[in-house]
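In: sequence? don't have it. structure:
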C-alpha cells in the first residue's frame, strides 16, 4: 500500500514546476540561526537560571498557556487545516490559526505549508526536506540523518517552491497578510509573556522571568517537540498502518505534541483530522477540532470513520 495525498496537498504537487524556487539569502539564514539557537540556549540555561533566581507560578501558567496556543496553531492550523485540508473553517478562525502558528516561531504559514507538502510528496526519499533516512542505515549515517531531520535541514539554503506546493495559500489574501506579519508576530510571542508577567507581578523582574520562561524556553521546547515528529517519529515506534515511508507512532510524545506523535496513521491517511485513532491514543488537536465543529466554526471534518479506516486496512493487505 502506498499513502496518497488528496485535497490541497495532492493538487499542488503536479506539473513540471521545479522543486525549489531559489536559495535563501544570507540575511534569512542569519535569522534562522538566531530564532533556532537563541531559544535553545535559553533552554540549556533553564536549570541554572531556576536555581539561581527562581521560577514562579506566573511563569509556569503563562508558559503553558502560550505553549498550548502556539502549539495548537501549528498542529491544527499549519498542519491539519492549511497543509492537508482536514477541515474547512470560518475566515476568522483561519486567520486566528495562522496567527497562532506564526507565534510558534517555526516560519511563516506559507513557507511551513510548502515545506510540509513537499515532505509528504517525497517522504523518506530524495526531495524530502527532513528525512532521517537520506544518508544510509549505518550508525554514523543514522546519527547524521537524525541531526538533519531534527534541525539540520533548517540551515539549508534551498527554498521550497511555494508556487508549486502552496498556490492555494498564495491566493488567499488573509493568509498572505498574516505571512507578511511574521516578524511582528515573532516579536509579540516573546514580548507578550513579558508584558503579562510584569503586569501580574507588578515588577520588572516578573517581566524578565516571564520573558525567559514563557517566551524563550517555551519557544525552544515547542521547537524540539515539533522537530521530534520529523526525526524520532520517522525512526522508531510502532507502525500499525502501512505507508510508503517509515512514519511511526511514538507514544511518549503524544501529549506534548497534541497528538502529532501518532504519526503512522497520518502518513497512511494524510488528510484525516484525527491521528490517534486507536483506543487510548489521546489526540488533543482532534478534540479541539471536534469542539470547533460543535460550535459551527469548522465543517467538512475528515474524521476516521470505520469505513475510512477499513479502506486504509484493505490497502495495506
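Out: Cool, got the structure. As the structure is a prediction and not an experimental result, all values here were calculated from the model.

In: only C-alpha atoms for contact and neighbour calcs from this point on.
Out: Will do.

In: Tell me where the stretch 51-200 of the chain has helices.
Out: In the stretch 51-200 of the chain, the helices defined using DSSP state H, counting those that start in this stretch lie at 57-72, 91-102, 109-121, 139-150, 162-165, 167-170, 173-180, 182-201.

In: Okay, buried residues for the fourth one please.
Out: In other words, helix 139-150. For helix 139-150, a neighbour-count test (16 or more other CA atoms under 10 Å) marks 142, 143, 144, 145, 146, 147, 148, 149, 150 as buried.

In: how near is the first one to residue 148?
Out: This points to residue 142. Look at residue 142 and residue 148: by CA to CA, to the nearest Å, they are 9 Å apart.

In: intersection of neighbour lists for those two?
Out: Both residue 142 and residue 148 are contacted by residue 132, under the criterion CA atoms under 8 Å, 6 or more residues apart in numbering.

In: so residue 135 touches residue 141, yeah?
Out: Yes - if you go by CA atoms under 8 Å, residue 135 and residue 141 touch, sitting 5.2 Å apart.

In: Might you report the residue contacts of residue 224?
Out: Contacts for residue 224 (CA under 8 Å, 6+ apart) come out as residue 150.

In: Let me fix that, I meant to ask about residue 169.
Out: By CA under 8 Å, 6+ apart, the contact list for residue 169 reads 82, 110, 175, 176.

In: one more time with 7 Å, if that's ok
Out: Residues counted as contacts of residue 169 (CA atoms under 7 Å, 6 or more residues apart in numbering) are 110, 175.

In: Alongside the first one, take a look at this:
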C-alpha cells in the first residue's frame, strides 16, 4: 500500500511542496515547531575567530565609507579607480545575485560545471561569507520569512516606531553579529554533497584576499605607482565591498518594510525601485518571494533586471539550461488583486 503524500519545504523555493524521492530530502519545514526528531535550525555557536571575522568583514569596509568623503576631497580618486571598482563590483555583485541567490539557493536554472565554479568564486568575492553558509541562511529566511525563525526579519520586535528602528538595524546588519549558525545539513544538504562547492567553500579566505587586495594590485600595475595601488585598494577594494554589502543588506531590510506589493506573497516583501540598478534586479523583491524559483524578478514593464539578462546570456551560450523563466500562467497564479503600498 502506497503511503499518503506529505508536504515538505523545498529548500530552494522556501515554500511547501509535495515530497519526492530526491537526494535533498533533509529540508526545512515551515514552522519552528517542527516534527519530532527534525534537525534544528542552528548547529551550535560560532567560535571566536569566526565571530571576529564577521566583525572585521562588516565594520572595516563600513569604516572605509565613513572616511571616504574627506579622503576624496581634492585628491586620491581617479577614473582608473572608478573603472576597477566598477569591474569588481559587477563581478562580485553578480556572483551574489546570479550565483549565490538565483542559482545555488533557489535553483532558477542549471549551470554547467565551469559556470557553477565561477559563480561560487565570484559570489565569495563579495565577502559576504562562504557559499554554503550564505545559501543556508537564505533558505532559512525563505522558510520562515517575516515569522519566528527568520534570521533577519525587520518585523520581529513589533510595529511601533522604536520597534521598527530596532528591526531595521537587526535586518540590515544586526543579525550578522548573532553567534548562531544556520544548520547547513538541514538547509543546504545538496551543496554539502557537491565536492566542487565544498572545496570552494573551504577556500573562501583566498577569494576574500583576492577581492580586497586584487584591485590594489591592478591599480598599481595600470598606473605603475604606489599611489595608484593605494587608491585602487581603497576605492575598488574597501569602499566597493562596503557599498555592495549595504546594497545586499538593504534588500533584507528596506525591501521587507516599504515599497509596492503587486503580487501575492505570504510575507511583507516589497519592490523598491531605487535599488534596482545597484542590486542588479534583486530589489524587485515582492515577485521573488511570491515565486522564489523564478529566474527573473523584474517581470513588469520598466523593471530592469540585469541578473536575469546575465542568465539569458548564459543560456544563449549553452552554459545555463532549464531556466525557470516567468510566463503568463505562472504570473497569474501570484498576481495580487491590487498593488499594496507599505505595511
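Out: Sure thing, it's come through. Treat the numbers as computed from the prediction; the structure is a model and nothing was measured.

In: Map residue 117 of the second structure onto the first structure.
Out: Under the alignment (TM-score structural alignment), residue 117 of the second structure maps onto residue 95 of the first structure.

In: How many neighbouring residues does its match have?
Out: Residue neighbour count, defined by other CA atoms under 10 Å, stands at 17 for residue 95 of the first structure.

In: Which part of the first structure matches stretch 56-71 of the second structure?
Out: Using TM-score structural alignment, stretch 56-71 of the second structure pairs with 34-49 in the first structure.

In: After superposing, tell me the mean distance of the matching stretch to the second structure.
Out: With mean CA distance after the TM-score superposition for the first structure, stretch 34-49 of the first structure departs from the second structure by a mean of 0.6 Å once superposed.

In: any idea what residue 232 of the first structure aligns with in the second structure?
Out: Under TM-score structural alignment, residue 232 of the first structure pairs with residue 254 in the second structure.

In: same thing with residue 134 of the first structure?
Out: By TM-score structural alignment, residue 134 of the first structure lines up with residue 156.

In: residue contacts, that match?
Out: residue 167.

In: what about the aligned residue in the first structure for residue 284 of the second structure, distance to residue 218 of the first structure?
Out: Taking TM-score structural alignment, the alignment pairs residue 284 of the second structure with residue 262 from the first structure. Distance of residue 262 of the first structure to residue 218 of the first structure, given as CA to CA: 22 Å.

In: I'd like the distance between residue 167 of the second structure and residue 102 of the second structure.
Out: According to CA to CA, residue 167 of the second structure and residue 102 of the second structure sit 26 Å apart.

In: same question, residue 225 of the second structure
Out: Distance from residue 225 of the second structure to residue 102 of the second structure, by CA to CA: 40 Å.

In: okay, these two: which has more neighbours?
Out: Counting neighbours by other CA under 10 Å for residue 225 of the second structure and for residue 102 shows that residue 102 has the greater number, 26 against 11.

In: Map that one onto the first structure.
Out: Match for residue 102 of the second structure (TM-score structural alignment): residue 80.

In: Any figure for the gap between that match and residue 270 of the first structure?
Out: Between residue 80 of the first structure and residue 270 of the first structure the distance, using CA to CA, works out to 9 Å.

In: same check, this time on residue 237 of the first structure
Out: 18 Å.

In: Between these two, which has more neighbouring residues?
Out: Neighbours were tallied for residue 237 of the first structure and for residue 270 using other CA under 10 Å; the higher tally belongs to residue 270 (25 against 19).

In: Report how many residues lie close to residue 14 of the first structure.
Out: Residue 14 of the first structure is flanked by 11 other residues according to other CA under 10 Å.

In: Just confirm it is within a helix.
Out: No - counting by DSSP: H, G, I helix; E, B strand; the rest coil, residue 14 of the first structure is not part of a helix but coil.

In: Just give the closest residue to the residue positioned nearest the centre of the first structure, not the sequence neighbours.
Out: The residue lying closest to the centre of the first structure (CA atoms, centre = their mean) is residue 74, at 4.5 Å. Leaving aside its chain neighbours, residue 74 of the first structure sits nearest to residue 101 (4.5 Å; criterion: CA to CA, 6 or more residues apart in numbering).
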